[in-house]
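J.: Sequence isn't available, so here's the structure alone:
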């Protein structure tokens, strides 16, 4: 009996040790002031199954603006509503992100083209004052854009560019936003991939950012990569400070990122044949 008791105890300890290891592996860490395990989930209507970008105007969350990556339409409405309005600005295409500066909407296409149109005209069924800004970015694939309304600057981050190895860095481009809603090159920046790999202990990743936004409270840059299942936080100079794993069961395919004026974070996720597109809201509780 004593022999069997020892065997049983040994087996029990092994199971407990395994369970503990599994629990530690599944522990999710979050940026200061946020809890990535406790979002408020807003399901999107069918039109936004493939939601690819989200933003607010002047940080006001009462109305959200979004695009999806197949139709040249701007969608807008209230989070939680079963229906949203839309206006058409372009032909079918792979549209990935959007931003608003003052009264101009900027939409980023995956090939680096940017479309601009007046925010005040979006109640029209189809927009007529649309500008296409071409040949302002190097050849490549782009999914991340942010507009600084106060500084009147536009930031675009490359996902996969021909001029660089994405195992080394991801280059971003800065533009001055001109009064006529066009842009003027004003410099660039880099996200050094080694700074990320040092944090996550994986030196083989190819960093492929899918959205970026500036936190108005902490003054940090937040960058989402759906391919890498990561949320990266960088300082004002784009030096990487932290990286957080995103659980697939919560973040089905994170393609959009925005903050409201209070620092609450919103991440949009594309849906699939089983799940609707969604926007996850993470309340900011202050740095602790």
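T.: Structure received. Since we're looking at a predicted model, the values are computed, not measured. Residues are numbered from 1 along each chain as shown.
J.: all contacts plus neighbour counts: C-alpha atoms, from now on.
T.: Fine.
J.: And residue 86, how far from residue 122?
T.: In this view, residue 86 and residue 122 are 8 Å apart by C-alpha to C-alpha, to the nearest Å.
J.: For these two, list the residues in contact with both.
T.: Residues touching both residue 86 and residue 122 (C-alpha atoms under 8 Å, 6 or more residues apart in numbering) are residue 74.
J.: Chain neighbours aside, what residue packs nearest to residue 224?
T.: With C-alpha to C-alpha, 6 or more residues apart in numbering as the criterion, residue 224 has its nearest non-adjacent residue at 4.6 Å, and that residue is residue 231.
J.: would you say that neighbour is within a strand?
T.: Yes - judged by DSSP: H, G, I helix; E, B strand; the rest coil, residue 231 forms part of a strand.
J.: Verify the stated contact: residue 225 with residue 212.
T.: No - the pair residue 225 / residue 212 is not scored as a contact, 9.1 Å apart, by C-alpha atoms under 8 Å.
J.: burial of the residue nearest to residue 224, as a residue count?
T.: 21 (other C-alpha atoms under 10 Å).
J.: Distance check, it against residue 132.
T.: Distance from residue 231 to residue 132, by C-alpha to C-alpha: 31 Å.
J.: still on that earlier bit, tell me which of residue 225 and residue 212 has more neighbours.
T.: residue 212 (27 against 24).
J.: Name all residues that make contact with residue 34.
T.: Contact analysis of residue 34 by C-alpha under 8 Å, 6+ apart lists 282-285.
J.: structure B:
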């Protein structure tokens, strides 16, 4: 019986892979009202200096500037939105694996992969005020994505690794997004959102085929390597309020509703997206995605909504 499941899953995975790569403009999805981005044709590509080869998180600082971090030094970079040039650098601590950044008013929040959060006040001044918050997340969770949610006045933390806080496999087959309450200054003990990997696998199927595919994937425990989704960045779209989650391992951009339903999934062209790590949106809907450089230079890609 398991063998039959594997054969069917292989066929459906091939089918879904073809659908990902051959989506037509006439195809109707749940996110048809969402802004459309031509992910294979960025409006601008900015090559970044060598010191930003390990760029990770991105955030909008103000109308003209993007804030960024890289995963080796406690340093915030301010980057011009019109030219991609680094305007200034601001240190706030020692070395570490810094993965995400977001802004709450003029205060920067920075995420470490072990789940620690750093509130950096007055970071453009010579002596910023830095407060560390240790959360129940650990290196096993591998926290990578960080976004401010004004709707709940909280920080959303997307985990690349283990989805649960405690031992065991409570959320096996899912990736977790946790919420850090900025009033209580504490992390939720259960995920605010769960990304069902089997739904990602089955997304391009429809009706009864999709339902069977989800059940078959869960029963067999199979998730194809080609579509294995590990969140590396998260942002909230200013117009439709959807969560946008990127994965550098799967080269996918996922859109999720506030109810936790996957609205759409887009393939990120590998030629443009070497290692997508950070994502943010300007108020007009313009999307920015950062790429680690690998053996070359890092980059930021800008996409205006169509």
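T.: Right, received. Where do you want to start? All figures in this text were calculated on a predicted structure; none of them were measured in a lab.
J.: where exactly do the strands run in the stretch 151-288 of the first structure?
T.: Here the stretch 151-288 of the first structure has its strands, by DSSP state E, counting those that start in this stretch, at 153-161, 169-177, 183-192, 211-214, 221-225, 230-234, 240-245, 254-259, 265-269, 278-282.
J.: And these: which comes nearest residue 3 of the first structure?
T.: strand 240-245 (44.2 Å; C-alpha to C-alpha).
J.: What are the boundaries of the helices in the second structure?
T.: Using DSSP state H, the helices found in the second structure span residues 2-21, 197-202, 207-220.
J.: Measure the mean distance from the shortest one to the first structure post-superposition.
T.: Same thing as helix 197-202 of the second structure. The superposed helix 197-202 of the second structure is, by mean C-alpha distance after the TM-score superposition for the first structure, a mean 0.9 Å from where its aligned residues fall in the first structure.
J.: what range in the first structure does that helix sit on?
T.: Alignment of helix 197-202 of the second structure against the first structure: residues 193-198, by TM-score structural alignment.
J.: Pull out the buried residues from the matching stretch.
T.: By 16 or more other C-alpha atoms under 10 Å, the buried positions in stretch 193-198 of the first structure come out as 193-197.
J.: again, but for stretch 120-132 of the second structure
T.: Here stretch 120-132 of the second structure shows 120-121, 123-124, 128, 130 as buried, counting by 16+ other C-alpha under 10 Å.
J.: which of those sit farthest apart?
T.: Once C-alpha to C-alpha is applied, these give 124 and 130 as the farthest pair, at 12.1 Å.
J.: thinking again about what came up before, any chance of the buried residues of stretch 193-198 of the first structure in TSV, plus distance to residue 256 of the first structure?
T.: Putting these into TSV (distance: C-alpha to C-alpha, whole Å) gives the following:
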residue	distance to residue 256 of the first structure
193	21
194	24
195	23
196	20
197	23
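J.: How much space separates residue 189 of the first structure from residue 174 of the first structure?
T.: 8 Å.
J.: Which of these two has more residues huddled nearby?
T.: More neighbours surround residue 174 than the other of residue 189 of the first structure and residue 174, with 20 against 17 (other C-alpha under 10 Å).
J.: Could you count how many residues lie near the nearest residue to the more buried one once chain neighbours are set aside?
T.: Once flanking residues are discounted, residue 174 of the first structure sits nearest to residue 155: 4.7 Å by C-alpha to C-alpha, 6+ apart. For residue 155 of the first structure, the neighbour count with other C-alpha under 10 Å is 21.
J.: my guess is residue 155 of the first structure contacts residue 145, does it?
T.: Yes - taking contacts as C-alpha under 8 Å, residue 155 of the first structure lies within contact range of residue 145: 5.5 Å.
J.: okay, now residue 2 of the first structure: neighbour count?
T.: The number of residues near residue 2 of the first structure, taken as other C-alpha under 10 Å, comes to 7.
J.: ignore the last one, residue 21 of the first structure
T.: Residues near residue 21 of the first structure, counting by other C-alpha under 10 Å, number 11.
J.: Need the helices of the second structure in TSV (columns: distance to residue 136 of the second structure).
T.: Shown next, in TSV, are the helices of the second structure (distance: least, C-alpha to C-alpha, whole Å):
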stretch	distance to residue 136 of the second structure
helix 2-21	36
helix 197-202	24
helix 207-220	28
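J.: Figure out which of those is closest to residue 284 of the second structure.
T.: That would be helix 2-21 among the helices of the second structure, by C-alpha to C-alpha, at 27.5 Å.
J.: Enumerate residues external to that closest one that contact any of its residues.
T.: Identification of contacts with helix 2-21 of the second structure by C-alpha under 8 Å, 6+ apart yields 201-205, 213, 216-217, 220, 222, 224, 266-267.
J.: Give the buried subset of these as a ChimeraX selection command.
T.: To isolate the buried members of the contacts of helix 2-21 of the second structure in ChimeraX, using 16+ other C-alpha under 10 Å:
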select :201,202,203,204,205,213,216,217,222,224,266,267
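J.: which of the contacts of helix 2-21 of the second structure lies closest to residue 40 of the second structure?
T.: Proximity of the contacts of helix 2-21 of the second structure to residue 40 of the second structure was ranked by C-alpha to C-alpha; the top entry is residue 267 with 9.4 Å.
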